[in-house]
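A.B. asks: have a look at this fold, sequence not included:
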């Protein structure tokens, strides 16, 4: 079995990060190195955060220089050009039975590869959240036009990853593929590593006397639904005026200012921390009263897994792969729909639930057994070894 793998990704973080795909791609690379694969990373230099680890060969496939200003809406076109540049490299360097693993819309590279390269290599796509198929700002339509076309080239791959059972029909529908191409391999996290950085004593929930400390993690983008959370907390505050609600969010994004304005208007206490260390984030999860994931649409949701690792009380919307992880009133609490009122009602129910400690423990046990990083490592190795060209 050939153990050479090319990993293609537009951006990746080997440092502290709250981005789902960036973290997942990093973990995938490190685990493949650990089990003996020779990994070559293809990624633009300017889109790498942190230091490339030992054991990884790096090839800089540069991003188009003219894609500098977000207001110009050229990212989608630049992504298309970048995928073409990646294909030029792979057309001359990929050999028989080499593995090419694409993350996100980098799958568009498949549309530019020579047919003989596709036929003699093992090609795998993890489409992640597929935000290209969701709704969003009208100003991003041009970018989504290109990125959607790119990710739809996934049909040319030998295997496409669905990270959750509930996402299998979504992957099939969005990418136009049949069952035989879709393989279930969860996005996972290093459970022990996340727990090893904990240094604080866990809080006991006592909202009436100590205040209610809420944590959320993720990019401040429309699809993440943090405006929904802001409005829900406004309702909660009006119905529980004696409770001091403090919301801390870890992450950055284009919706930062609009969210801050909303919270000022709604009299919601919000603190946004953009460059926190992973140690700070994990300890904040460990000591918070509630973790909330209010997404409008979502992929696998690694942040939900991180919260489960620490036995957080979790409230989330029923989108993407979240319901595969948060089983209502067993490992957390799911909203009935994606509205501020529903989120408020679910939060209220969670805080009044008598056996919260059982739900928290269930979440910890479930993430250990199903979403620890060694689970995905074993499944990726088995998938790669199942192909032989």
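C.D. replies: Cool, got the structure. No experiment lies behind these values; they were computed from the predicted model shown.
A.B. asks: for the rest of this, base every contact and every neighbour count on C-alpha atoms.
C.D. replies: Will do.
A.B. asks: what number of residues lie near residue 265?
C.D. replies: Other residues lying near residue 265 total 11 when counted by other C-alpha atoms under 10 Å.
A.B. asks: do a quick rundown of the strands in the stretch 251-389 of the chain.
C.D. replies: Remark: strands assigned in the stretch 251-389 of the chain by DSSP state E, counting those that start in this stretch are 270-273, 290-293, 314-316, 333-334.
A.B. asks: closest to residue 75 out of the ones you listed?
C.D. replies: strand 270-273 (26.1 Å; C-alpha to C-alpha).
A.B. asks: check which residues of the closest one are buried.
C.D. replies: 270, 272 (16 or more other C-alpha atoms under 10 Å).
A.B. asks: helices or strands up against that strand?
C.D. replies: strand 245-250 (3 or more C-alpha pairs under 8 Å, 6 or more residues apart in numbering; DSSP states H and E).
A.B. asks: any chance of the strands of the stretch 251-389 of the chain in CSV, plus distance to residue 5?
C.D. replies: What follows is the strands of the stretch 251-389 of the chain, written out as CSV (distance: least, C-alpha to C-alpha, whole Å):
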stretch, distance to residue 5
strand 270-273, 36
strand 290-293, 34
strand 314-316, 36
strand 333-334, 39
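A.B. asks: please identify which of the ones you listed is closest to residue 20.
C.D. replies: strand 290-293 (13.3 Å).
A.B. asks: which strands and helices sit next to the closest one?
C.D. replies: Using 3+ C-alpha pairs under 8 Å, 6+ apart: strand 290-293 touches strand 212-217, strand 314-316.
A.B. asks: distance from the chain centre to the shortest one, please.
C.D. replies: Remark: strand 314-316 is offset 16 Å from the chain centroid, using C-alpha atoms, centre = their mean, to the nearest Å.
A.B. asks: comparison target, given below:
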């Protein structure tokens, strides 16, 4: 069946967004939030979206601003495809479970999208993560679908960056699927300029088909989460007023986040730190017990507090009452927590991993250090302490960077411009090969 051509790129754009999960229906992770903000901000620009995702759980709360903004939006139509086909025998998102679930899910999702596309009701297909696999397979089976431009966002590509040989082996099927499927797309997205070469180097994507569209945060939403009363309660509960210096770090408590190096670095600097200092660690993970034991053995237990997971309101309120944000990760995707810290005017000490060098500029809004280098981290923290008078200036500079380049309204406009460029290219070339 031939696809009905779109008469003009000036009409209301119709985008099929393919993902496995979206906030607040399926979770609170980075990709889930990315999809939520992308589709809602595109709808603010007048784009009509068909959002294809996995089955929505029956117990999802239907109250709240986020649910209304997504599910009661007249420009967003939700479509569901069953994802979990392994329970109760396997956890659906275990490595083995995903190897069963993803190929079936993405194929069925893409097949359903293709029916809509064949009726001329889609201008652009935008895939998130491994959802590119199903669409790539369906486009091979139905070559006429290549007339519809596809953007594909592989996100952080942690499957390529994990240094544990066991995970490297386990992730081999995912790497093969990621690489093949993103080479089929008309445009593959790098979420940071400094990581754009990862797509050709790791996935084999043609460099001429790479576009930089940053991951972002919603500045208004982030700052709107700040609750002064809640912040004061946290200050009292955590006794922050009794400390001269408060560090904060936010992430999963995993080995690759580099927290073992941070604790060792702070132990080396104990003579330079004020008598009353505190490190707040927000997050959960399998390294929690090891980190608690390390803090104890280094004599830092009274200075280190592992807070577990905080709600958005708690976290954004807490950002307002700390002095320095530290992110010692060994490898990273785009790092949204760094953006969150920056919009709250915090100076940042972080490793030059993933997309962080696009956000943290040494001497301008913080300090960058090589990843997995304890000596460099010690030196950077020492320098930051020496330059503490500049922290307010660094914080203001960081907030300006976020507003200029990493706020969702800005990135949504860039995404829309990329859609139109792809459609214009199709119009001039008479379709993609």
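C.D. replies: That came through, no problem. Keep in mind that what you see is a predicted model, and the values were worked out from it rather than measured.
A.B. asks: now the TM-score, please.
C.D. replies: TM-score for the superposed chains, counting by TM-score structural alignment, normalised by the length of structure 1: 0.88, backed by 385 aligned residues with a C-alpha RMSD of 2.9 Å.
A.B. asks: quick one: which of the helices and strands packed on strand 290-293 of structure 1 is nearest residue 73 of structure 1?
C.D. replies: Proximity to residue 73 of structure 1, assessed across these by C-alpha to C-alpha, is greatest for strand 212-217 (26.2 Å).
A.B. asks: now that closest one: how far from the chain's centre is it?
C.D. replies: The answer for strand 212-217 of structure 1 is 18 Å, by C-alpha atoms, centre = their mean.
A.B. asks: give me the mean deviation of that strand from structure 2.
C.D. replies: Once the two models are superposed, strand 212-217 of structure 1 sits on average 1.9 Å from its counterpart in structure 2 (mean C-alpha distance after the TM-score superposition for structure 1).
A.B. asks: next, the angle strand 245-250 makes with that strand.
C.D. replies: Using axes from the mean of the first three to the mean of the last three C-alpha atoms, to 10 degrees, the direction of strand 212-217 of structure 1 lies 20 degrees away from that of strand 245-250.
A.B. asks: packing partners for strand 212-217 of structure 1?
C.D. replies: strand 245-250, strand 290-293.
A.B. asks: deepest-packed of those, please.
C.D. replies: When you average the neighbours per residue for each of these (mean count of other C-alpha atoms under 10 Å), strand 290-293 leads with a mean of 25.
A.B. asks: that one maps to which residues in structure 2?
C.D. replies: Counting by TM-score structural alignment, strand 290-293 of structure 1 pairs with residues 324-327 of structure 2.
A.B. asks: mean distance between that stretch and structure 1 after superposition?
C.D. replies: Mean deviation for stretch 324-327 of structure 2: 1.1 Å (mean C-alpha distance after the TM-score superposition for structure 1).
A.B. asks: elements contacting the longest helix along structure 1?
C.D. replies: Longest helix in structure 1, counting residues (DSSP state H): helix 75-93. Secondary-structure packing of helix 75-93 of structure 1 (3+ C-alpha pairs under 8 Å, 6+ apart): helix 141-151.
A.B. asks: what's the average distance of the helix it packs on to structure 2?
C.D. replies: Looks like 2.4 Å for helix 141-151 of structure 1 (mean C-alpha distance after the TM-score superposition for structure 1).
A.B. asks: ok, residue 246 of structure 1 - contacts?
C.D. replies: For residue 246 of structure 1, the contacting residues are 211-214, 268-271, by C-alpha atoms under 8 Å, 6 or more residues apart in numbering.
A.B. asks: compare the residues you listed with structure 2 and list the overlap.
C.D. replies: Counting by both residues aligned by TM-score structural alignment, their matches' C-alpha atoms under 8 Å, structure 2 reproduces these contacts from the contacts of residue 246 of structure 1: 212-214, 270-271.
A.B. asks: quick one on the thing from earlier: so the longest helix of structure 1 versus helix 141-151, what angle?
C.D. replies: Using the same axes, to 10 degrees: helix 75-93 of structure 1 against helix 141-151 is 20 degrees.
A.B. asks: which is the next helix or strand following helix 75-93 of structure 1?
C.D. replies: strand 99-103 (DSSP states H and E).
A.B. asks: just checking, what packs against that following strand?
C.D. replies: Counting by 3+ C-alpha pairs under 8 Å, 6+ apart, strand 99-103 of structure 1 packs on strand 4-8, strand 122-126.
A.B. asks: please work out which of those is packed deepest.
C.D. replies: strand 122-126 (a mean of 26).
A.B. asks: so how far is it off the chain centroid?
C.D. replies: 18 Å.
A.B. asks: and stretch 107-121 of structure 2, by the same measure?
C.D. replies: 27 Å.
A.B. asks: thinking again about what came up before, post-alignment, the longest helix of structure 1 versus structure 2, mean distance?
C.D. replies: So helix 75-93 of structure 1 averages 2.4 Å relative to structure 2 (mean C-alpha distance after the TM-score superposition for structure 1).
A.B. asks: would you mark the buried spots in that helix?
C.D. replies: So, applying 16+ other C-alpha under 10 Å, buried residues of helix 75-93 of structure 1: 75-80, 82-87, 90-91.
A.B. asks: take those and write them to CSV, including distance to residue 139 of structure 1.
C.D. replies: Converted to CSV, these look like this (distance: C-alpha to C-alpha, whole Å):
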residue, distance to residue 139 of structure 1
75, 12
76, 12
77, 14
78, 16
79, 17
80, 18
82, 22
83, 23
84, 25
85, 26
86, 27
87, 29
90, 33
91, 35
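A.B. asks: all set now, cheers.
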